[in-house]
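*Asks:* model the structure of this input:
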Amino acid sequence: MNSLPEPNALLSSIRSSSHLATEIANISISSQAIERLLKSPAFLTSFQRVSTQHGLALPLKFSSPLDELNVISVLSLLNFGSGYRLPLRAETGRGAWDNIRLLVFAMFIGGSEEDLLSAKGMQHLNEAKVAELMRVNVYVEKPHKDIPGVTVGELGGPVYELVKHISAVLIETGQLLEKAGYPNLGAFVAEALKEGERVSKSSTADVQVFLDRLIRFIPAFQDCHIVDGRPIYIFKKALFLAHAITIRFGSMSSPSFPVPDTSQVPIFADNVLPSLLVHLGVIELSSSPPFQSIFQDVDVSIEKLNSRLAEASTEPGSPGTPPNEGPTVTTDQAYLLRAAAVDACEMIVQKARELDEPSWLKDLRSTALDMWLWSIAKDRADYRRLGRFVLRDTVFF
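*Replies:* Got it, this is the predicted structure:
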């Protein structure tokens, strides 16, 4: 495990490590491009509509807020697989996020003998069971080694890789929860929220205390990496969970657990946000040594940027339209790109608060900006076709 930041410096460590990594890698973030984006029809005509599309309205009947908290916690734990988008679409017709949602729904509904969302139930989710619940084929046809012209099915392929990652995360997390005496992940999350409330001495949980407790206990939330001897802290899934709790329970009168204040947290950097910011000209990689062959073919000419920053055409982003595969990157490159997205979004929020019009820009928060970038990438047909970088061997995004 990489060393983790001090609890009271967790958010600042995400920002400072991302800024330093971006600077050292010589990744440029164009202030001119930021202002152009904020003043563009693409942003101004869609932001207030699209930034509320969070995908967290779950069509399930919950017995209690704690029951829903557990489902949202497991959904956040498994919120990865972006590198398997194209093979998943070929197999199921859905992208990574929608497949994970449907898996969690199946876990919620399908535990006839045992609650699959409990600590004990998670430990029974071996690769075969995960594949069954996801309704995916994890076999590939290979020539028989002894009989010419005959093929046999063997476990393998990218979807099987993802299934192995999902199963490993569920089993490991279930084991940790049971050993510590928690019936499910939601119970642990509720306790971490209450610990944050005790520290904040108010009705809301201290988000840094909550995040720190979550990250230190569960390895699948420890989203950090060393590049050239320096740590980069991202913690995408942990931040996503904190904000998901705020979205789902923030307006509830008494959900039986405190809700964190996520108004000051940074973005939840995955592969979509940095890729889109590259295509919109905000992140520039042309002078960065680690990216001499990555995204170098992206057309960011004035003509192309004007097209992307114009108001969207009436053609919607069809869920069935397969996106273009972006470049495959190393783990180091992925963390540098995600760090650049964190840094760029901090600059976007700062610039928004300096602008006079429209007035709502002064209240722009990183969480809403994150939701807009992630959702607009699916909302617009032309954005759906933009390539997003690919890293498969990760459980963090």
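*Asks:* when you work out contacts or count neighbours from here on, use the C-alpha atoms and nothing else.
*Replies:* Will do.
*Asks:* any idea how far the nearest residue to Pro5 once chain neighbours are set aside is from Val342?
*Replies:* Nearest in space to Pro5, with sequence neighbours left out and distances taken as CA to CA, 6 or more residues apart in numbering, is Ser13 at 6.6 Å. To Val342, Ser13 is 12 Å away according to CA to CA, to the nearest Å.
*Asks:* before we go on, could you also do this sequence so I can check it against the first one:
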Amino acid sequence: MSSPVPPLPSSGNFIASIRDTARSLRQAEHITIPESSIRRLLLSPAFTRTYHRISTTSHGLALPLNFPSPLSELNLLSLLSLLNIASGYRIPLHQQTGRGAWDSIRAFVFGLYLTSSTGDVDDLLSAKGMMNIGDSKIAELLGVSLHTERPHETISGVTVGEVGGPGWELTQLLKRLMNETGAMLLNGGYKDLGGFVVEALQEGDKVARQKGEEAAAEVVLERLVRAIPGFQDMAEVNGQPIYCFKKALFLINGVNIRFGSKSPPPFPVPRTSHIPVFTDNVLPSILIHLGVINLSTASSSLSSLFPNAGSEESLASLLAEATEPPATGDKRTPRPKRIPHDGPVLTTDQAYILRAAAIDACELIVEYAHSMDAAELRELGLEWIKEITLPDLDTWIWAVAKDREDYRKLERFVLRDTVFF
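*Replies:* The predicted structure is shown next:
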């Protein structure tokens, strides 16, 4: 069952609304973020010996494609961000495609690109192509089945195939995102999503020249969220609004990652070091396992979700240096693929509560890091901790979840039927 939807934040307050509502909801649900746990994480070998290696990775946005123009790459990056969902279908995707959620969506978007011809009537990356794409094409490019099998009602040993199952469910979510966004773009006179995003970037740049460079991300975020339903990641939980806007923030930061180092950049690039994290199911789940998000004082419906997380025994192992070679970053060690286990299945409200806790936890981690004693950090050779940023912290949490075999085994919560993560 979906949660009630609050009104959009007032103009100019989209980023502030994310921080404010996340903290309010987290506190209202009696979820704590102990300073001692933050400090323990920041000074742990698990953090200090991996942060530089994996926090500045491209977050999977280094696309192995030859683009005819920067706008073409921006269009694909924008679509990839819009379609960055499927976390709840991680297990069936592993079973059907051999890939996890993010890799499956990346492969799907690559397929859209490789089967499209710019300017052609069949260009699936255009607004018209997005509006008209159907089930079978999505399922074909995603590599999933639109059918499920069940035993015949009367004939023993015979199975019957019928439309349905996780592949079909995910296909419907992707089709909804593409169809409604394509229709919006066409109605607004835009050829594709990249054209709309460029306009938002240019508008943000104009405001930033008047109000300072941090204003650009605010303007772009508001423009994206107001126009596109697939970016309106928000809900009302127990009478309290919560705004996450995960995919829109991910896109803005992606623009910075892909185009910020080019001189000159092909279009305005917002500064993103100050924006909130891109909360999904990975960030809260990992922060719970690492003892930063403490559910023990929350309601029983929340405190029972991860019964073995945060114990002294598990933290001693998880916060120590990894005992096996890394799986990500510059020193990769190929490992046999194993189908992971799903974590607890949550309601929409529960998911928003934990995602809010992750937003606030990351704010508090960065605040604490910046306030640490410089002399102490200098003595430890960790002066750089005072300079960590929210997007890099987000990347570290997301990447470290794949970097260590023991972290890969940690349960992540599951929410299906969502177009937001």
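*Asks:* if we can go back for a sec, which residue of Ser13 and Val342 of structure 1 possesses the greater neighbour count?
*Replies:* Val342 (29 against 19; other CA atoms under 10 Å).
*Asks:* just list the residues touching the counterpart of that one in structure 2, thanks.
*Replies:* Per TM-score structural alignment, the equivalent position to Val342 of structure 1 in structure 2 is Ile359. Neighbouring residues of Ile359 of structure 2 by CA atoms under 8 Å, 6 or more residues apart in numbering: 19, 22-23, 276-279.
*Asks:* from those, which single one is nearest Met234 of structure 2?
*Replies:* Within the contacts of Ile359 of structure 2, proximity to Met234 of structure 2 (CA to CA) peaks at Ala22, which comes in at 10.8 Å.
*Asks:* burial count for that closest one?
*Replies:* 27.
*Asks:* if I look at the equivalent of it over in structure 1, how far off is Glu35 of structure 1?
*Replies:* Per TM-score structural alignment, the equivalent position to Ala22 of structure 2 in structure 1 is Ser18. Computed as CA to CA, the Ser18 of structure 1 to Glu35 of structure 1 distance reads 21 Å.
*Asks:* measure the closest residue to Tyr51 of structure 2 other than its chain neighbours to Leu346 of structure 2 for me?
*Replies:* Nearest non-adjacent residue to Tyr51 of structure 2, counting by CA to CA, 6+ apart: Trp396, 6.3 Å away. The gap separating Trp396 of structure 2 from Leu346 of structure 2 is 24 Å, by CA to CA.
*Asks:* swap in Ala208 of structure 2?
*Replies:* Counting by CA to CA, the gap from Ala208 of structure 2 to Leu346 of structure 2 is 40 Å.
*Asks:* aligned partner of Phe231 of structure 2 in structure 1?
*Replies:* By TM-score structural alignment, Phe231 of structure 2 lines up with Phe221.
*Asks:* could you work out the end-to-end span of stretch 337-356 of structure 2 for me?
*Replies:* Termini of stretch 337-356 of structure 2 sit 31 Å apart (CA to CA).
*Asks:* if you could redo that for stretch 211-222 of structure 1, that was the one I meant.
*Replies:* So stretch 211-222 of structure 1: terminal residues 10 Å apart, CA to CA.
*Asks:* residues of that stretch that come out buried?
*Replies:* Neighbour-count burial for stretch 211-222 of structure 1 flags 211-215, 218, 220-222 (criterion: 16 or more other CA atoms under 10 Å).
*Asks:* on that earlier part again, corresponding residue for the residue nearest to Tyr51 of structure 2 in structure 1?
*Replies:* Under TM-score structural alignment, Trp396 of structure 2 pairs with Trp372 in structure 1.
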